[in-house]
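Could you work out the structure for the sequence below:
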Amino acid sequence: MAADNPLLSPSTLPFGLPDYGAIGTEHYLPAFAEGFARQREEVDRIAANTDAPTFENTMAALEESGELLGRVASAFYTIASADATDAVQEIEEALAPQMSAHHDAIELDTRIFSRVQSLHDRLEELDLSAEQRYLVERRFREMSRAGAGLGTTDKTRLTAINERLAVLTTTFEKNLLTDTNALAVVFDSADELDGLNAGQLSSAAQAASDRGLDGQYVVTLPLFTGHPYLAGLTNRDSRRRILEASRSRGRRPGAHDNRPVLLEIVRLRAERAALLGFSSHAAYVTADETAGSPAAVRDLLRRLAAPAAGNAQLEYEKLRAIAASDGVEVAAHDWAFYTEKLRHAEYDLDTAALRPWFEAERVLQDGVFFAAERLYGITIAEGHDLTAYHPEARVFEVTNPDGSALGLFVLDLYTRDTKRGGAWMNSIVVQSALRGTSPVVVNNLNVNRPAAGQPTLLSLDEVTTLFHEFGHALHGLFATVTYPSFGGTAVFRDFVEFPSQVNEMWIFWPEVLANYARHHETGEPLPSDVVAKLAATEAFNQGFATSEYLAASWIDQAWHSLSAAESSREIDVAEFEAAALTDIGLGEPTVPPRYSSTYFAHVFSGGYSAGYYSYIWSEVLDADTVEWFRENGGLTRENGDRFRDRLLGVGGSKDPLEAYRDFRGRTAEIAPLLKRRGLED
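Predicted structure coming up:
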C-alpha cells in the first residue's frame, strides 16, 4: 500500500511538507482508513497494558499514537479549506462522521480514562517536568469534559450526537461556499461600478472572465457582512445589490438553506451539554477557556455594547448630515460610503486612495517579514523549489537567528471559488520534540486577483489582515514543545487571537511603515501628513466597528446559551437574531452584525462556537501588550526575544494567563482597550 499511496510514508520533502504533486484525491480515503486502524491498534495496546500506569506508558504513548492519521488529516484539511473541489468536498463529507467516531472511541475509552485518572490522582507523587504535569492535567480535564466518565447509554447517545454534528458543520460550510459563489453580483457595465479604482475594476472583470462572462463584471462576496467596495461605489443601487446578496447567503429556501442546518446544530450542542452536566453549550465551552463562564463573557460584552452603540449613533448623525445633501436617508449599504466622505471632511483623508502605497509583495516582504526579522532576528526566504497544494500557494523557508532551520511558511493570498471565505492560519506539520517534527504553517487570505499584468494593491483592511494572520503563523512557528498536543497554536480559544492581534501593531510603527508603504510606481513613501492623519483617526468609526463585532458575538452567545429544552422549541432564525440584538441594544438596522447566523462560519462550521467573543477578550491582552512594547523601546531584539521565549514559544504547554503574567509582569488591564476603541467614557 505504501508504494501506491504517497500519504502512507513520511514525506521526504523539507520539514515534512506533503508532496502534493504526487498526492491524488484517490489517495486520501485509503490513507485515512489506514490511519484510523493504526491508531486504534496503538491505543488498544496502551489500554490493555497490565503494567501500572506511568507517564511514559500512558501519556507519552498516547502522544506518540496517531502519527499517520495526524499527518494525513493535516494534509487533507488544508486543501479542504483552501481548494475544495467537488471531489474534495465529497471526501470531507464521507470523513466527517468517521473522524468524529474515531475521536470519540479514544476520548470515551474507559480503560484509557482510568489510566489517565490514576496519574492525575497521583500527580504530587510523580517526578514530572512542568510540561508533563500540565499534559496530565489537560488530558484528564479534556477526557472528563468529553464524557469519558459517562455510563454506556449516555456514551452511545453522545457519540451519535458528535457524528451528526460533524456532518452538519460540514454541510453548513459546503452550503455557504456554494451560495457565496452563486450570489456573486454580476454587473453589465463599468458605469455601475463607478468609484472603484483600476485594480478593483480589473479584479471584477477577471472574476467575470473566469466565469465565462466576458465583457461583464463580477463582485465576489467576502465572508463578513459588509464589502470593501461599498466605501467607494457611487451607484447606490450597486451598493444595495452587493449588501443584499451578502446578507441573503444561506437563508434562501432551497438546497443550500442553512437555517435548518444551524437549528439542528444548536439543538444537538445543547443536548450534548446537558448530557455532560452543563446548562448550555456556552457553559460547556467557556468552562475550559480563560473566561471561565458565560456570565463573564456577557458582562464584558454588555459593558462595551452601550458605549459602542452610543458612539455609533453619534457617527450616524454625522453621516445623515452629509447624506442629506444627496437626498439620501442613510441605510446599511450607505454607511461605508458616507463614512469615507466624513473621514475626508474631518481629516482630509481618503483611505481608498492609499492602495497605490500598499502593493502586496512590498507589504509582505518589506512590512510583514521586515518587522518579524527585526523583532525576532529570523530570516524568511522563498523556497522556489518547493511546491504546496495549489499553484498560487508560495512556500518560504524560515531560519533562526543562529542560522538553524526553524520551519516553513506557506502563503495563499488570492480568492478563488474553491476556497472558503475569510482569512486563517493552519498547521500542516506541528512542532514536537517527541516526534522530531518542525513546523509548517499556512496563511490563507481572500484578496481579489487583478487582471494579468496589473499590480495587487491592498486596502488598509487587507494590510491589517496580512499582518494579523502572520501573527498566528509566528505563534505556530515559534512554539517549542515536547508533546504534539501542545504544539503550534494549541491554546485556549479565547487566547489564540492574542498573538495575531499584537502583530498588527507593526503596521503603523514608523520604521516599518516607512519601509513598505511606498508608491508602487514612483517609490515615494506615504506622505508624512497622511501618516499623521491615520494616527489621528485610530478611533474613527469605532462605534460602528465595535458594534458590528459585538452584535455578532452576542448572536453567538444567544444561540449557545439556550438550554436543551429551549433549543427544542420552534425557532424562527430572523426573529431570534432580532430579539437577541434588541436585548443587548445593538439592533440598529444601519449597523448589521458582522456575521449573521446563516453565514456565521466561525461558530457553525469552525471552532468558535460560543467563542466568537475571543477577539475582544484577547484584545484586552493585546492592547495592554502594545503599551508594554511602547514603554520598552518597541521593535528591538530584546523585546522580541522576551515575547518569543515567554509567550509564543510555550505554545499550549502552560496556562496562557500564567504565561502572559510571566511576560508582562502583571495581569492585563482593560484601560488600553477602552482607549483604543474610544470607549473610555
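
contacts and neighbour counts: CA atoms only from here.
Fine.

Ignoring the adjacent residues along the chain, who's closest to residue 667?
Nearest non-adjacent residue to residue 667, counting by CA to CA, 6 or more residues apart in numbering: residue 661, 5.6 Å away.

And for residue 76?
Here the residue nearest residue 76, using CA to CA, 6+ apart, is residue 28, at 7.2 Å.

repeat for residue 199
residue 450 (5.9 Å).

and what of residue 246?
residue 225 (5.9 Å).

isn't that neighbour right up against residue 598?
No: using CA atoms under 8 Å as the test, residue 225 is too far from residue 598 to be in contact (11.0 Å).

Following up with a second sequence; could you model it the same way so I can compare the two?
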Amino acid sequence: MGTDNVNPVLAQSDLPHGLPDFASISDDDFLPAFTDAMASQLAEIDEIANNAEPPTFGNTVEAVEFSGRDLARAAGIFFNLVGPDTNPKRNEISRELSTLLTDHQNTIAMNPVLFERISKVHGDADDLDLDEPRRRLLDKHYRGAVRAGAGLSPDQQQEMREISSRLALLTTTFSQKILDDSNDSAVFVDDASALDGMSAGEIAAARRAATEAGHDSGYLIALELPTSQSVLTELTDSAVRRRVFEASINRCARGNDNDTTELVLEIVRLRARRAELLGYSDHADYVIAEQTAPSAEAVDDLLRELSESAMRAGERELDDLRVLAGDAEIGAADYTYWLARAARSKSDVPLDDFADYCELETVLTRGVFYAANVLYGLRFVERPELPAYHPDVRVWDVLDESGRSIGLFLGDYFARPSKRGGAWMNSIVDQSTMLQTQPVVVNVLNLTKPDDGEKCLLTVDQLTTLFHEFGHALHGLLSAVDYPSQSGTSVPRDFVEFPSQVNEMWALHPSVLANYARHHETGEPIPAELATAARESAGTESAHGTIEYLAASVLDLAWHQLDTAQAEAITDVAGFEAQALRAAGIGTDLIPPRYRSTYFNHIFGGGYSAGYYSYIWSEVLDADTEQWFLSEGGLQRENGRRFAQSTLSRGDSVDPLVAHEELIGRKPYIEPLLARRGL
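Predicted coordinates:
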C-alpha cells in the first residue's frame, strides 16, 4: 500500500493517459485491489438497481456501463502483466481471480431487480429514439444478462454460477500448464553441430537459454506455441528435427503435472451443459449467435469447401516436395524443411538474405510507423522516461496530424520464459469519449532477443506478424466511441482479426519496403530482385499452412458441436481428435493441426472457443479489402481516412459488416481469398 493508504493499483495515475506506474505496484497489491474494486462496483450496482426513478437508458444501461471503473483499471494492469511476464505469485493470483471475477460478474448479471430494469428499457427500445451505438449498447447489456443466466430459475442459476466459476479456473489453469510444459519440453543438444542451419543469432540465443536453464554447456531450443516450429525449416539434421517436432506435438499430453487431457474433457462437458441450460443446441451455437457468421452450419460449409480444395493442393505440393527430396524421407517433422528448400529452388535469389534487410528497429520506425503515418497521419515519439512493466518494453506517444497525443503504444517484442507463446495485442486503458479516456495498448511478440551489440533480424513470417499485431493496435488507438465496452477491438470475435489482417498488406508493399529495407550492416537498399522474390514467396500461402490452420478450426468446432450426452461420452482426447479430422476429410499424419487439443490455448485457455474459424472468416473480408485499397490507389491518406472512419474508429458502435459493405460498396467476394491461398 502507498503511504496515503490508496492501493497503488487503484490510484489515479499522473502519467500520460493513465499509464500505470508499474514500479509502484507489487504483486501483493493485486488481490486487495480487486477485492475493494469489486465491492465498490457492487455498491454502484445496488444503487442503480434500487433507484426509485423509473428505468431509463441513462439511469440504468448507461449507469451500468460506467460502473466498475476501479475494477477496469485493476484488470487492465494485472491481466496485461500475467500474459507477457508471469511468475508463480501472479499465476496463483490469476487462478484465484478467475473464480472471484466470474462470481462477481454473475452476481451483477443475475441481480433480479437490475435485470428487471434492463428488461423494461429493452422492451421499450423502439420508443426511445436511440441512435445505433446506444441501441447496440442496450442490446449488448440485455443479451449479456440473458446469456449469463438472468432468465433461468433459481436452481438453474446456481448451476450456471458453478459452471462459470469452474470454467474460469479450468481455462486459466490450462494456459498456465501450456507455458510450464512448453518451457519443460525445450530441446537440449550438447553439440553445436546439431544446430547446423540455424543462424548465428539463433544459436547464441539457444546457448543463452541453456545457461539460464542451469546447463553448464550445450544449447536449448525453446518451443513456440504452434505445432509447427519455425526452426524446423532450418535444421539440416533430420534427427534433431524429429526431436523438436515430437517435443512440440506431445506437449501437455505426457502424463506429468502439466498434462491437460482431463482439463480438455471437463471444459468441453461444462460448455455443452451451459449451452443446454440456455437453450442452445451446443457451445458452438451459443458462441456463434454473437458473431457475424450467420450460423455454425455456415462456418462448417466454408471450412468444408476450403478443406476439399486445400487437400487437393496439398497432394500436389507433397508430390513436388518428394521429387525435390529424392531418397530422403519426408515425415511430419521434415515437411516445412522441404517446403523451405522448394521455395529456394524456385528462385534464383537467395531468400535467406531477406532478413539482412529486415532489422526490427528499422522496420518499426521506417515500416510499421511509416505506413501508419502515410495512411492515418499518426506520428510515434518514443518516451523512454515513461515506466513499463519490463525492461524490454518500450513506450511511444502517439500523435495525430495536429500534434495532439491520442494515446500510448507499448512494444514488448522479445521472448522470455515468463511470457506465454504467440503474439497478441492488449489494452491497458480503453478509449471512451464520455469517460475522457484515451487508449493505452500493447503489442506482444516472441522474437529471439539478440545478444548485446547484435541486431534482431526478421523473417518474412515475423515481419508479417509485426504488422498484423500493429493492425490490432491501430484498431485500439484510432477508436472514437462513447462507451468503453464498444471501444477498439471489442467487436465480434470473427471480425476482430479483419483490421489486423488488412494491415499485413503493407509489410511488403513496394513503397513501404523501399522505405525500411536496408542492409543492417552496410545500409544498402534491398536489391529489386530480392524484394520481388520476397513478395512472391509471401503472396500465396502454402497448402501445408492452409491445411494445418483448417484442421485446427475443424477440431475447435468438433469439440464444441457436441451436446451434453456426446461430451460426457468422450474419454479419449487423442482418439476424438483423430476421428474428427478424418470425418472432415482433412486428417493427415504429415500435417497435424496448427494446435493439438492439449495445447490449443486459443480455445481452451483464451477467448476463441468455437471461434478459431475467425481468422479465415475475417480473411475473406481482408483479401477483398486489399483489392479495394489497391484499386483506390493503395497507400494514400484518403484511403486510410476512409478505412479508419468506416472501421477502425467505430469499434462495436455499429454493425461491422454493414460498415464494411458501405466502404467497398458491395458485399465481399471470396475469390481474392481463394487466389491468395492458392486454392
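
What does the TM-score come to for these two?
Here the superposed chains carry a TM-score of 0.98, computed using TM-score structural alignment, normalised by the length of structure 2; 677 aligned residues with a CA RMSD of 1.2 Å.

ok so, going back, so between residue 225 and residue 598 of structure 1, which is more surrounded?
Ranked by neighbour count (other CA atoms under 10 Å), residue 225 of structure 1 and residue 598 place residue 598 first, with 25 against 22.

Helix or strand: which one has the residue nearest to residue 667 of structure 1?
In the assignment (DSSP states H and E), residue 661 of structure 1 maps to helix 656-664.

now residue 445 of structure 2
Residue 445 of structure 2 belongs to strand 440-447, assigned by DSSP H and E.

Quick check: that strand compared with structure 1, mean distance?
Taken over the aligned residues, the distance from strand 440-447 of structure 2 to structure 1 averages 0.4 Å (mean CA distance after the TM-score superposition for structure 1).

I'd like the distance from that strand to the chain centre, please.
Strand 440-447 of structure 2 has its C-alpha centroid displaced from the chain centroid by 11 Å (CA atoms, centre = their mean, to the nearest Å).

just checking, next helix/strand downstream of that strand?
Next element after strand 440-447 of structure 2 (DSSP H and E): helix 460-477.

Okay, buried residues for that following helix please.
If you call a residue buried by 16 or more other CA atoms under 10 Å, then helix 460-477 of structure 2 has these buried ones: 460, 462-477.

and the angle from it to strand 440-447?
Using axes from the mean of the first three to the mean of the last three CA atoms, to 10 degrees, the inter-axis angle of helix 460-477 of structure 2 relative to strand 440-447 is 170 degrees.

Mind giving me the packing neighbours of the helix or strand in which residue 503 of structure 1 is found?
Following DSSP H and E, one finds residue 503 of structure 1 within helix 497-503. If you count contacts as 3 or more CA pairs under 8 Å, 6 or more residues apart in numbering; DSSP states H and E, helix 497-503 of structure 1 packs onto helix 460-478, helix 614-631.

now the ones you listed in a markdown table, with distance to residue 3 of structure 1?
Formatted as a markdown table, these follow (distance: least, CA to CA, whole Å):
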| stretch | distance to residue 3 of structure 1 |
| --- | --- |
| helix 460-478 | 31 |
| helix 614-631 | 45 |
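
mind checking which of those helices is nearest residue 313 of structure 1?
Of all those, helix 614-631 sits nearest to residue 313 of structure 1, with 20.9 Å by CA to CA.

I would like the residues contacting the closest one, please.
Identification of contacts with helix 614-631 of structure 1 by CA atoms under 8 Å, 6 or more residues apart in numbering yields 493-499, 501-502, 505, 635, 639, 664, 668-673, 676.

And the contacts of the helix or strand just after it?
Remark: after helix 614-631 of structure 1, the chain's next helix or strand is helix 637-646, criterion DSSP H and E. Under the contact criterion CA under 8 Å, 6+ apart, helix 637-646 of structure 1 has outside partners 374-377, 478, 629, 632-633, 659-660, 662-663.

Now flag whichever of these is closest to residue 420 of structure 1.
Among the contacts of helix 637-646 of structure 1, and counting by CA to CA, the member closest to residue 420 of structure 1 is residue 478, at 26.7 Å.

what's the nearest residue to that closest one if we skip its chain neighbours?
residue 649 (5.0 Å).

Which residues are in contact with the residue of structure 2 most remote from its centre?
What lies farthest from the middle of structure 2 is residue 52; by CA atoms, centre = their mean that is 43.3 Å. Contact analysis of residue 52 of structure 2 by CA under 8 Å, 6+ apart lists nothing.

thinking again about what came up before, helices or strands next to whatever helix or strand comes next after the helix holding residue 661 of structure 1 in the packing?
Where DSSP H and E defines the elements, the next helix or strand beyond helix 656-664 of structure 1 is helix 671-676. Secondary structure elements in contact with helix 671-676 of structure 1, counted by 3+ CA pairs under 8 Å, 6+ apart, are helix 614-631.

Need the contact partners of the helix holding residue 503 of structure 1.
Contacts of helix 497-503 of structure 1 (CA under 8 Å, 6+ apart): 467-472, 475, 614-615, 618-619, 621-623, 625-626, 648.

and if we set it to 10 Å?
Identification of contacts with helix 497-503 of structure 1 by CA atoms under 10 Å, 6 or more residues apart in numbering yields 368, 371-372, 464-475, 489, 491, 614-626, 629, 643, 647-648.

Mean deviation, that helix versus structure 2?
Mean for helix 497-503 of structure 1 is 0.2 Å (mean CA distance after the TM-score superposition for structure 1).

Work out which residue lies at the spatial centre of structure 1.
residue 424 (4.5 Å).

quick one: that residue and residue 410 touch, right?
No: if you go by CA atoms under 10 Å, residue 424 of structure 1 and residue 410 don't touch, sitting 11.8 Å apart.

Tell me how many other residues crowd the residue nearest to residue 478 of structure 1.
23.

Who are the contact partners of residue 304 of structure 1?
298, 546-547, 550, 616, 674, 677, 679-680.

could you say which helix or strand contains the counterpart of it in structure 2?
Using TM-score structural alignment, the equivalent of residue 304 of structure 1 in structure 2 is residue 306. Residue 306 of structure 2 belongs to helix 296-325 when assigned by DSSP H and E.

I'd like the distance between the one in structure 1 that sits across from residue 180 of structure 2 in the alignment and residue 602 of structure 1.
Counting by TM-score structural alignment, residue 180 of structure 2 lines up with residue 178 in structure 1. According to CA to CA, to the nearest Å, residue 178 of structure 1 and residue 602 of structure 1 sit 17 Å apart.
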